[in-house]
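Colleague: My questions concern the predicted model and sequence given below.
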Amino acid sequence: MKKLIYSIAFLGLAFNTYAQKIKFDKTKSKQEFIDYVMKQMTIDDKVGQMVQYTYDGGDVTGSAIDKNYIKYTKQGMMGSVFNATTTDITRKLQKIAVEETRLGIPLIFGYDVVHGYETIFPIPLGEAASWDLKAIEKSARVAATETAAGGVHWTFAPMVDIGFDPRWGRVSEGAGEDTFLGSKIAVARVNGFQGKNLYDLNTVLACTKHFAGYALAQAGRDYNSVEISDRFLRDYILPPFKATVDAGAGSFMTSFNEIGGVPSTASKYLYDDILRKEWNFKGFVVTDYTAIQELIPHGVAKDLEEATLKSVDAGIEMDMMSGAFLNHLAKLVKDGKVKEEVINTAVRRILEAKYDLGLFEDPYRYSDAKREKETVMKKEFLDDARDVARKSMILLKNQNQVLPLKENQKIAYIGPLVKDEKNIIGNWAARGDRYGKAWSVWEGLNDVLGKNAKITYAQGTDLNSTNTNGFQEAINIAKNSDVIVAVMGENENQTGEAASQTNIDLPGNQKELLKELKKLGKPIVLVLMAGRPMTISWEQENMDAILYTWYPGTMGGLAISDVLYGKYNPSGKTPMTFPRSVGQIPIHYNQKNTGRPYLGDADAEQKYKSRYTDSPNSPLYPFGYGLSYTNFDYSNLKLNKTSLKNGTDEIKITVDVKNTGNFDGEEVVQLYVRDLVGSVTRPVRELKGFDKVMIKKGETKSVSFTLTPEDLKFHDINMKYVAEAGDFEIYVGGNSNATLKSSFVLVD
């Protein structure tokens, strides 16, 4: 009998040690196949699927770098690699996982494809400035197509953090300050990345990040703590995340910050209560870089084992770079501190993503060198990037219609970014080529203008320099011009992760050069490249025109030239409020009224109001602001009813918009609502609709919106999500300061 027992035990051990490699069976349903795979997995195999490390040489955003990814892959101890790109590299790594491990479970490759893979589009904040959801979705679709062709299955995007603080460098990666606009853009990007079916070879798995509140870091300092109410979290911050769940996003990423003393990566409230139970999210959750390890300096875990326990208990399913799961998770299961069913659930979700991507059927289907060569940076993708870049640019000022420029004018192009290719594609630019394939402004001008170009150039200064040696050359060039175009801004690495700043003025001595050029008395057009709203009060007062181009991407130089010379009429609108100074930050349009509201000039003599004594309360440029080469007139605002019944009722709102200028142009028509009285205080305005419409010169278009009680919901005094009966005002116009006004009543 003992011999029989030992024989059975030996056979069981042999099965676990020498089990045949996984073979795809198309006759099985997804659930049946995943069941079949998991039955052959040991606890160590399962934990391995929950481990992720970076490919050596990839971008890293922390200090913990473990270069043993090859070893872990061969041992079946790692289910995912990030920063491994190109079909050559991904095929080699996949070959190890599939052919040299016991079960042969394929790897999933992830990468930060934030605004393009090799064809780089404008930074996400720039794309948001387009207010063009179709263009934004197209950008993500192109990025997904190139990424998939490059052997990568998964992008760590979109970032949907709502941010009010331009000191925080990562505002460049988001959609700005507004929950409504941010939610629409989040869905567009998920749809662009994931397409209609993840199995298609031009799609990648999306990853919604950073859950949650990361952009509200105190003092705008990256990785800092966040202190907000649950009502603020739910009404302002969470809706874009929820929108991506409803859109089918396949994964979520944790944020580095804490809220209420609990770091995100240990927050059962965020990941179990809200994400899983309230929202019924079906994908898997990955940490940000070393986030589990960081629970120790946060002060909520004494060591990595305790950090592992807290993160798993919160609902975290993949560990990026901490080594926490690799070294401690199996032991925690064997010690009975973590239930194996928790591991099973996590692993099932990860395996389902691999299944949906077709990796079990063909682990190498994304690693096709021929398709990679034929796909990356195709002409049509470059054309798309040029178009989106033009749409993203905001005309902030245009005194005396100095723009568009005329081809017969003599133009002096001056500044450190005229011939720049490095910075023009911005931060987090994936595999974008900074030194050859990106179009500089100078190259774009010569291409757009051809032999007719009457342009001269002087650099004048560097981006962050105090050296004035080049000033005189710039002044001499400018003296012989009709118009000066100064192309200036930030270095690309002054925004993005770990790039918070207390001073967001034009860096170096660029402003000093502008002051010298101003003395010449010639019209000056300032073209700015930046990853955040900058404090440019002096520039607004002293420049004749300001074109804000963000970092426009690979085709940026061509797109800027198109706009400057009127080949494209700018239509961008600010997705974030521009402060007059850092002393106003955080500043956003949908703030509260307070008990002592300051009404501007009407209250000029009133000291005891919510105001500054040394500055207007108003921003330099409000949310939703942007000029055109033409003008738009709003009139005839109508509501089809003035009473809206709570439930399924709706109000139709129409407004006439006339192009009264000399150019055809697009206008972003915006609808704002104010809830006058609530059980809790309400914002002075909230965006509830927008429509980007092309209107020919002299033409009038009627634009309509539909408003329902669902649009009016918020978390009331009892934290119930409701639309409260009462009086509402609506405003329609070209920015958040719209004055065309009407009203209605919501009744129960």
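Modeller: Received the coordinates, thanks.
Colleague: alpha carbons only for contacts and neighbour counts from here, please
Modeller: Noted.
Colleague: dump the residue contacts of the most centrally placed residue in the chain.
Modeller: With distances taken as CA atoms, centre = their mean, the residue of the chain nearest its centroid is Gly174 (3.0 Å). Applying CA atoms under 8 Å, 6 or more residues apart in numbering to Gly174 gives the contacts Pro124, Leu125, Ala128, Pro158, Met159, Val160, Asp161, Ile162, Gly163.
Colleague: Please list the members of those residues that lie in strands.
Modeller: Among the contacts of Gly174, none falls in strands (DSSP state E).
Colleague: I'd like the residues you listed as TSV, with distance to Asp112 and neighbour count appended.
Modeller: Formatted as TSV, those follow (distance: CA to CA, whole Å; neighbours: other CA atoms under 10 Å):
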residue	distance to Asp112	neighbour count
Pro124	13	30
Leu125	16	25
Ala128	18	27
Pro158	10	31
Met159	10	26
Val160	14	34
Asp161	16	33
Ile162	19	27
Gly163	20	29
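Colleague: second one coming, line it up with the first:
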Amino acid sequence: MRYGILLLGLAFLGCARPDFRDSSLPSEQRAELLLQELTLEEKISLMMDVSKPVERLGIKPYNWWNEALHGVARAGLATVFPQSIGMAASFNDSLVYEVFTAVSDEARAKNVYYASKGSYERYQGLTMWTPNVNIYRDPRWGRGIETYGEDPYLTTCMGVNVVKGLQGVNDGKYDKLHACAKHFAVHSGPEWNRHSFDVEDLPLRDLYETYLPAFKALVQDADVKEVMCAYNRFEGEPCCGNKRLLTQILREEWGFDGIILSDCWAINDFFEEKGHRTHKDAPSAASAAVLSGTDLECGSTYESLIEAAKKGMIDEKAIDRSVKKLLKARFDLGEMDDPSKVSWTKIPFSVVASATHDSLALKMARESMTLLLNKQNVLPLKRGNLTVAVMGPNAKDSVMMWGNYNGVPAHTVTVLDGIRAALGKGDKLIYEQGCPCVGDDLLESVFSECKSEGRPGFSARYWNNVNHEGKVDVETRVMTPFNFCTSGATVFAPGVNLTDFSATYNATYVPKASGEVIFDVYSFGKGRLLVNQKEAMSFYNSHGGNKQSYALQVEAGKKYDIELQFEYLQGDAQLNFDMGFKKKVDIAQSVNAVRNADVVVFVGGISPSLEGEEMGVDLPGFKKGDRTSIELPEVQRNLLAALHRAGKKVILVNCSGSPVGLVPETETCEAILQAWYPGQQGGRAVADVLFGDYNPAGRLPVTFYRSIEQLPDFEDYNMTGRTYRFMKERPLFPFGYGLSYTTFTYGAATFSKQTVGSEDNLSLVVPVSNTGSRDGEEVVQVYLSKVGDEAGPVKTLRAFKRVSVPAGKTVNVHITLSKKDLEWWNEGTHSIQFCPGEYQVWIGGSSDEKALSKYAIQLK
């Protein structure tokens, strides 16, 4: 039978005892009633991300795992907004709320569609495992791109609005979605040892002042429904079995009564050889996790709870406590009820990748653009008989623009596309890639010349077995060079297994030119490449990824049938594939190719294929998704230097999710625009800034250091010397920094009072004048420091407001510092509270003291 609640007639329910099927009952009561109907085995089957059906009760399957980092992710078509770190650069938390309201609309609409087809797979549910509110303490961390930066206050503001946008307002009965704060807690790399690393000897002040504030706010101010515990250990105990974090702080201190879930397969790390080895086996690990407060496992180790319960390692009442929370959440979402009774199911599918959301993606991309350098006001560019050369590895890379944990947009505007569309009458464009992101091999891809069934791209067929057997489980199309990897639990395509799957990709290639085409395959798995039905190359890589290539002499106009087969082996599967004419980077030739350009726009930086979550990348400057060097890769530095020597005006558009040490580029480039990973409309947003159709106002949510010499040891979680809050040296570009095409000056701020009591708020009025010739936006930033607190932050952000100021006008910006905003660390009580003393309020346009005015206040 079809899964679904067995809706019983009112006659049956009339005088009978209460029934969990009765949607008029409170969800908590319904959860308790259903709990009483379940066997121990059934309860445990509901405690994993793949929640199994209970057919005898009409309980359908549910998959708890869905993603929405910057748009509905990993489930096909969706609007792709800028990467989280880029959204943080907007310093516009109200716009973040708008974005995630749109994301939640798309998530609900997609869920309704999947459910109507009887599909309950991963990335189709209503529980979104976002936001990531870990503090980006070190620019080498690959997953920093998922965060909202290095500052606890900014992270808090952004994270709260993500949660409120995703979860929406209860319609009177049902929740729209459930969000999840992750990864709790004290978790920010390195990626390579996250399954065994222990954060030891962390000062209590750093814990409460830096690593916990955003989580606390999401729990207490945003009512986040889920919290995900982290992979690493904290003070000797794995985070997903950590009594101090989960029981003492999260449950008892903060009063969190929602669901705690594990990061994926984190419970395995308790006992596996390459993990923490704090527990002897799966039953003891699973029991410890549940008893510490982890209700839901992403993974399958909780299956061993049956054995643990039978051996007396865990009482069934402890299991009941967790299962009841899970059932209540499903009732709260209306997931157990007739969809027609749930108002959120009325959101039409037409909202998915809609024109309205596309416009919102453009707005957010524009607001994220952060201008770092603009010598002699070379920007904005002036149209009219202008020859622009577009160069660099990221100029026409649409996949780079999507970031990670992403969906697939209906259309992506690359930077090359955006610049081409922005040119005026008489303007000319030259495109010359020049170099890849890393290394000196340049592949002139012919992937775009491949078609299947008369349409661009490769057809893709997937089987949820390793032998290509039986009915095809998923059919889709691959439009860009392959970049598949299951690291971070990313499936190759929606509906495809994470493990134990196989795939076949087909296309026809008709060369436009004769020559030697190179087929590059980087894989962790096995398979083969066929050309015209004959095997050209096979590969079998069971101990990590490996690259193989095949060379084929092709004739222009001749047809070549290409087939690539792949089978999962073990661990994290990976398949990268592209084909093209390969040549070595020739810097002199590339410089000569742009000799007639008036200006060179070099779109460089790095890529989500290089930085991210526990990746299989080991290249110069990169290790498992982290970075070992923060400078631009050498090949890009060399090409930029050669362009500079040739007398070219170079505009660097830097695409990255992390700070880049751009010291040489401040000499070789006339302007630097930090574009992040800007989403589906990023190319237009970049062009709008370059040509002055939009005045940039993005600000850095992270410090841009000069080099790793300014950084403490990556594995040291102590905040001493880290981020703008504790750094003594001068960075390249400070937190909160960003340029505009106009200029702003600040008048003297007025305060509602100079002496503030423990129950008072402090109101400020800051006059901001636009002294330039065009309208612009300024981000007013308010920092706080405590006089005499040598161990505390140099200064720390406590308020910000992005405001529009017309040219030649002055706007009075009203800001209120609440009682909470004025709290400080009390060394005597080891807590954050109202602490009497002398303080300084810093107001200006960045964290750099030269950009700030200082005011004294007294707390009594």
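Modeller: Arrived safely, thanks for sending. Treat the numbers as computed from the prediction; the structure is a model and nothing was measured.
Colleague: Got a TM-score for the pair?
Modeller: Scored against TM-score structural alignment, normalised by the length of the first structure, the superposed chains reach a TM-score of 0.83; 657 aligned residues with a CA RMSD of 2.6 Å.
Colleague: What does the residue nearest to the centre of the first structure correspond to in the second structure?
Modeller: Alignment note: Gly174 of the first structure maps to Thr147 in the second structure; criterion TM-score structural alignment.
Colleague: try Val745 of the first structure
Modeller: In the second structure, Val745 of the first structure lands on Gln858 (TM-score structural alignment).
Colleague: just checking, what packs against the helix or strand harbouring that match?
Modeller: Take DSSP states H and E as the rule and Gln858 of the second structure turns out to sit in strand 852-859. Applying 3 or more CA pairs under 8 Å, 6 or more residues apart in numbering; DSSP states H and E, we find strand 852-859 of the second structure packed against strand 755-756, strand 837-844.
Colleague: Could you give me the buried positions within the helix or strand that the first one is followed by?
Modeller: Proceeding C-terminally, strand 755-756 of the second structure gives way to strand 762-770 as the next helix or strand, assigned by DSSP H and E. The neighbour-count criterion (16 or more other CA atoms under 10 Å) identifies Leu762, Leu764, Val765, Val766, Pro767, Val768, Ser769, Asn770 as the buried residues of strand 762-770 of the second structure.
Colleague: okay, strand 762-770 of the second structure sits on what stretch of the first structure?
Modeller: Counting by TM-score structural alignment, strand 762-770 of the second structure sits on residues 651-659 of the first structure.
Colleague: and the aligned residue in the first structure for Ser23 of the second structure, what helix or strand is that in?
Modeller: Aligned counterpart of Ser23 of the second structure in the first structure: Lys26 (TM-score structural alignment). Remark: Lys26 of the first structure resides in no helix or strand, with elements defined by DSSP H and E.
Colleague: before we move on, what about Gly159 of the second structure?
Modeller: Assigned by DSSP H and E, Gly159 of the second structure falls in helix 152-167.
Colleague: And that helix, how far out from the chain middle?
Modeller: Counting by CA atoms, centre = their mean, to the nearest Å, helix 152-167 of the second structure is centred 14 Å from the centre of its parent chain.
Colleague: Mean deviation, the helix or strand just after that helix versus the first structure?
Modeller: Later in the chain than helix 152-167 of the second structure, the nearest helix or strand by DSSP H and E is strand 180-184. Superposing on the first structure and averaging over aligned pairs (mean CA distance after the TM-score superposition for the first structure), strand 180-184 of the second structure comes out at 0.4 Å.
Colleague: now strand 180-184 of the second structure: which residue numbers in the first structure?
Modeller: Strand 180-184 of the second structure covers residues 207-211 of the first structure once aligned (TM-score structural alignment).
Colleague: Could you find the counterpart of Ala799 of the second structure in the first structure?
Modeller: With TM-score structural alignment as the criterion, Ala799 of the second structure matches Gly689.
Colleague: Now Ala856 of the second structure. Nearest residue, chain neighbours left out?
Modeller: Once flanking residues are discounted, Ala856 of the second structure sits nearest to Gln840: 4.7 Å by CA to CA, 6 or more residues apart in numbering.
Colleague: Which parts of the stretch 251-400 of the first structure are strands?
Modeller: Ranges of strands in the stretch 251-400 of the first structure, per DSSP state E, counting those that start in this stretch, are 251-254, 258-259, 262-263, 284-286, 319-320, 394-398.
Colleague: Adding mean neighbour count and distance to Pro363 of the first structure, write those strands out as CSV.
Modeller: Shown next, in CSV, are those (neighbours: other CA atoms under 10 Å; distance: least, CA to CA, whole Å):
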stretch, mean neighbour count, distance to Pro363 of the first structure
strand 251-254, 26, 20
strand 258-259, 22, 38
strand 262-263, 22, 36
strand 284-286, 26, 20
strand 319-320, 27, 22
strand 394-398, 22, 44
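Colleague: would you turn those strands into JSON lines with distance to Tyr568 of the first structure?
Modeller: Below are those laid out as JSON lines (distance: least, CA to CA, whole Å):
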{"stretch": "strand 251-254", "distance to Tyr568 of the first structure": "38"}
{"stretch": "strand 258-259", "distance to Tyr568 of the first structure": "44"}
{"stretch": "strand 262-263", "distance to Tyr568 of the first structure": "46"}
{"stretch": "strand 284-286", "distance to Tyr568 of the first structure": "42"}
{"stretch": "strand 319-320", "distance to Tyr568 of the first structure": "43"}
{"stretch": "strand 394-398", "distance to Tyr568 of the first structure": "12"}
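Colleague: quick one: which of these is nearest Lys370 of the first structure?
Modeller: Closest to Lys370 of the first structure of the strands of the stretch 251-400 of the first structure is strand 251-254 (CA to CA; 29.1 Å).
Colleague: Could you tell me where that closest one falls in the second structure?
Modeller: Strand 251-254 of the first structure maps onto residues 226-229 of the second structure, going by TM-score structural alignment.
Colleague: Show residues contacting that stretch.
Modeller: 129, 178-185, 239-240, 258-263, 294.
Colleague: Lys311 of the second structure: how many residues sit nearby?
Modeller: 11 (other CA atoms under 10 Å).
Colleague: Compute the distance between the counterpart of it in the first structure and Asp45 of the first structure, please.
Modeller: When the first structure is aligned by TM-score structural alignment, Lys311 of the second structure is paired with Asp335. Between Asp335 of the first structure and Asp45 of the first structure the distance is 17 Å, computed by CA to CA, to the nearest Å.
Colleague: quick one on the thing from earlier: what's around the residue nearest to Ala856 of the second structure, how many residues?
Modeller: 17.
Colleague: Repeat that for Glu340 of the first structure.
Modeller: 16.
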